[in-house]
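In: What follows is a predicted structure for the sequence shown.
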Amino acid sequence: MNRYLQSIGFPPKFEDEKPFDLLEGLSPTVAVEQRTTRIFNPRSTVGTKTRLYNLLRMLYATEGKLVCPICKEPVKENLECDICGMVIERLEIKHFSFNEPSGMCLACKGRGYQMHLTEELIVQDYNKNLMQITKAGSAVFADQIRFVE
């Protein structure tokens, strides 16, 4: 028992531990070392690497309780709200995946962050036109800029 407690980060509590013939119901432990890897996938997390994320998705889909998005009341087995009559879609594993359109945040597309342009940083002086802003002789974007009157 002490070894199990140590493996999940707790100090041993039993000084005079008696030997066990069988222990049941203990969850497996996972040790995760923090290190930099060459993974460029923003959706790769500790949960996805250890496959715990898949187990959580399965748990949420099978044991999750549906709530009506309109009146916030629990929805029964028939998937229809008793208060407002709205029919709710059954929870599936895909609803808890940030790689699936039905489960990802549509604003960030499952990445966990959004990219925005800050207009104040791009256009610092509204009194100048594009030709006045660029440095004299700078032709970096000259072939990509078209002036329309």
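Out: Nice, thanks for sending it over. None of these values were measured; they are calculated from a predicted model.
In: hey, let's count contacts and neighbours off CA atoms from now on
Out: Will do.
In: for this protein, longest helix please?
Out: In the chain, assigned by DSSP state H, the helix with the most residues is helix 52-63.
In: Helix or strand next in line after that helix, which one?
Out: Next in sequence after helix 52-63, counting helices and strands by DSSP states H and E, comes helix 119-122.
In: Can you name the next helix or strand after that next one?
Out: Next helix or strand after helix 119-122 toward the C-terminus (DSSP H and E): helix 130-133.
In: Go through that following helix and list whatever outside residues touch any part of it.
Out: The list of residues contacting helix 130-133 from outside it, by C-alpha atoms under 8 Å, 6 or more residues apart in numbering, is empty.
In: before we move on, the earlier item: the longest helix of the chain - contacts with which helices or strands?
Out: Applying 3 or more C-alpha pairs under 8 Å, 6 or more residues apart in numbering; DSSP states H and E, we find helix 52-63 packed against helix 46-50.
In: tell me which strands and helices the helix it packs on is in contact with?
Out: If you count contacts as 3+ C-alpha pairs under 8 Å, 6+ apart, helix 46-50 packs onto helix 52-63.
In: Structure two is appended below for comparative analysis:
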Amino acid sequence: SLFLFSKFVRDKKVRIGVLIGLAVLGIFVLFYRFEALKDLSTGFGIFKEAPIQETQPSSFNDLWKAFSISLFLIPLFFLRFYPNRTSISDFLVLGLILPSLYMIKTWTRFLFIGSMAIALMAGIGVVELYEILKPQLNERK
């Protein structure tokens, strides 16, 4: 039927819209008709119950217990992105940091995995702050 439909309708946007509509309709019919697929969509009943504490989003209390003062050193990391100081390695580190921060936000279980990103951000931030303040500290000597 899609082949015949494509012969009569030449507009590509209309064809794509009809295809997406039929796909969504087909998925709804499959879930309505077959009970086993309903269990599959809920993770075989795993996600019907209240979630355990580890699968809750991280609260500020969880973050404070895990990282304490390092949380306040994180903004210093962005001192690294002055136009003259950026390098390829900064973006590689961002490739580790961004997914780790997302994981920390999503589940409390990932606080340990994301701790490396927090430590990197805090450590690099402190070093960058030192590099900025070093000329002023040398003047005082």
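Out: Sure thing, it's come through. Just so you know, these numbers come straight off a predicted model, no measurement behind them.
In: Just the TM-score for the two chains, thanks.
Out: Here the TM-score for the pair of chains, by TM-score structural alignment, normalised by the length of structure 2, is 0.21; 49 aligned residues with a C-alpha RMSD of 4.4 Å.
In: thinking again about what came up before, now do the buried residues in the longest helix of structure 1.
Out: Under the neighbour-count criterion of 16 or more other C-alpha atoms under 10 Å, helix 52-63 of structure 1 has 53-54, 57-58, 60-61 buried.
In: okay if I get these as CSV plus distance to residue 130 of structure 1?
Out: Putting the buried residues of helix 52-63 of structure 1 into CSV (distance: C-alpha to C-alpha, whole Å) gives the following:
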residue, distance to residue 130 of structure 1
53, 49
54, 51
57, 51
58, 54
60, 53
61, 54
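In: What is the nearest of these to residue 2 of structure 1?
Out: residue 53 (27.6 Å; C-alpha to C-alpha).
In: Setting the sequence-adjacent residues aside, check what's closest to the closest one.
Out: Distances taken as C-alpha to C-alpha, 6 or more residues apart in numbering put residue 47 closest to residue 53 of structure 1, at 4.6 Å, once the chain neighbours are dropped.
In: gap between that neighbour and residue 4 of structure 1?
Out: Using C-alpha to C-alpha, to the nearest Å, one obtains 21 Å as the distance from residue 47 of structure 1 to residue 4 of structure 1.
In: and these two? which has more neighbours close in?
Out: residue 4 (15 against 12; other C-alpha atoms under 10 Å).
In: Now for the more buried one: which residues touch it?
Out: Listed by C-alpha under 8 Å, 6+ apart, residue 4 of structure 1 has no contact partners.
In: What's the first helix or strand after the helix or strand containing residue 94 of structure 2?
Out: Residue 94 of structure 2 belongs to helix 88-106 when assigned by DSSP H and E. Once the chain leaves helix 88-106 of structure 2, the next helix or strand it forms, by DSSP H and E, is helix 111-140.
In: follow-up on the earlier one: for residue 6 of structure 1, see how far away the residue nearest to residue 53 of structure 1 is.
Out: Here residue 47 of structure 1 is placed at a distance of 21 Å from residue 6 of structure 1 (C-alpha to C-alpha).
In: got the contact list for residue 32 of structure 2?
Out: residue 38.
In: Residue 125 of structure 2 and residue 29 of structure 2, how far apart?
Out: 54 Å.
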